[in-house]
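What follows is a protein structure lacking sequence information:
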């Protein structure tokens, strides 16, 4: 059976990138995903953006935290998935990424960690 995947996005003052991040998670196909966003008290308009997505989020909050680890722990406290991961608010998932995660965990019930590759892309479009 395919696992439910919880993705937690910690964010602080990331309005410039946040919508692309949210979209990359919610456009995933072939996986059961719940998305949690933990905003550390942003004042850059992030809250309005998150509110506009709240119907698609499993849970979100906007409150001061003690950094990324604290934000992740807050998110984990509300997570109901079988598999947990996070994506920073200035990052994107490549299409199909969570489908691969789902397939790998479904095919090997003894798996506890799955590591992926990253692709770094500069603002000019070049990549490493």
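Now that the structure is in, tell me what you want to look at. Not measured: the values here are computed from a predicted model. Residues are numbered from 1 along each chain as shown.

can we go C-alpha only for contacts and neighbour counts from here?
OK.

so who does residue 88 touch?
Counting by Cα atoms under 8 Å, 6 or more residues apart in numbering, residue 88 makes contact with 9, 10, 11, 21.

can you do 6 Å?
Taking Cα atoms under 6 Å, 6 or more residues apart in numbering, we find residue 88 in contact with 9, 10.

if I look at residue 29, how far off is residue 100?
Using Cα to Cα, to the nearest Å, we find residue 29 at a distance of 10 Å from residue 100.

Actually, residue 117.
Computed as Cα to Cα, the residue 117 to residue 100 distance reads 12 Å.

Between the two, tell me which one has more neighbours.
residue 100 (14 against 5; other Cα atoms under 10 Å).

And here is the other one:
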């Protein structure tokens, strides 16, 4: 722990780091930072920031928080962004204020807006996303630190995740025609803070798939380098359900098409992809009948 750190910004950063969210009502935030306690980083113990976004997640949030607490011998700060929950979420945040580095609670524009707030507050060398209904395997984050230390030139990591089955691997070339080229965003994705600041925020205009827009920019525009953990290096558990599975096929396909167009992928190729995916899904539905 150290006293209030000094933030040094760089010209190529798309956003600036802040220590506290600008509230009028101080009851809307808490954690170690409010107690003037800040995590520090050094060459031997780099700091990993975990960002959790939650709204009315009281049933699963405590397990999520405990899975971060259970990461031993890793220098971690946990930032939690609550979207003004109406259940007992805030009570849980207050209960764990000595374990959470900083939490805020206010209305937001959805999960990716919450993630963007978390990015602004991240002091770590590396950043990971952990949804409130997901959790890490005990001591698994040592693996992530090991990979970043061993592979100095990489910008990001996709860790192995369990979501009903093992999801592992990373195939960047597939992004040109399909988005399921990685394990998972929550639980499995980690990125250097300096690389995230080059990428910028999640684009809030994409309601369902702003993470895929970020990945497209990361790989195609900025040519960032990544790596995947091995299949047996399990990082954590991704809950079934949530926004990713509640969205209809056509809504998701339309948004993913907009992401490709927004990132200047060849319009004729994008429309061809749209048609192929539409025909393929239609055949699947007919076959089921």
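Noted; the coordinates are in hand. Since the model is a prediction, treat every value here as computed from it, not as a measurement.

so residue 9 of structure 1 sits in a strand?
Yes. With DSSP: H, G, I helix; E, B strand; the rest coil as the criterion, residue 9 of structure 1 is part of a strand.

To what extent is the alignment partner in structure 2 of it buried, counted in neighbours?
Aligning on TM-score structural alignment places residue 9 of structure 1 opposite residue 52 in structure 2. Counted with other Cα under 10 Å, residues neighbouring residue 52 of structure 2 total 26.

How about residue 76 of structure 1?
Neighbourhood size, residue 76 of structure 1 [other Cα under 10 Å]: 18.

To which residue of structure 2 is it aligned?
In structure 2, residue 76 of structure 1 lands on residue 119 (TM-score structural alignment).

Toward the C-terminus from the helix or strand harbouring its match, list the very next helix or strand.
Element membership of residue 119 of structure 2, judged by DSSP states H and E, is helix 111-121. Proceeding N to C from helix 111-121 of structure 2, the next assigned helix or strand is strand 126-129, under DSSP H and E.

For that following strand, give me the average deviation versus structure 1.
Compared with structure 1 after the fit, strand 126-129 of structure 2 shows a mean deviation of 0.6 Å (mean Cα distance after the TM-score superposition for structure 1).

So what touches that strand?
With contact meaning Cα under 6 Å, 6+ apart, strand 126-129 of structure 2 is reached by 48, 49, 50, 51, 186, 189, 190, 191, 192, 193.

now the residues you listed in a markdown table, with distance to residue 81 of structure 2?
Putting the contacts of strand 126-129 of structure 2 into a markdown table (distance: Cα to Cα, whole Å) gives the following:
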| residue | distance to residue 81 of structure 2 |
| --- | --- |
| 48 | 17 |
| 49 | 13 |
| 50 | 11 |
| 51 | 8 |
| 186 | 14 |
| 189 | 18 |
| 190 | 18 |
| 191 | 19 |
| 192 | 20 |
| 193 | 18 |
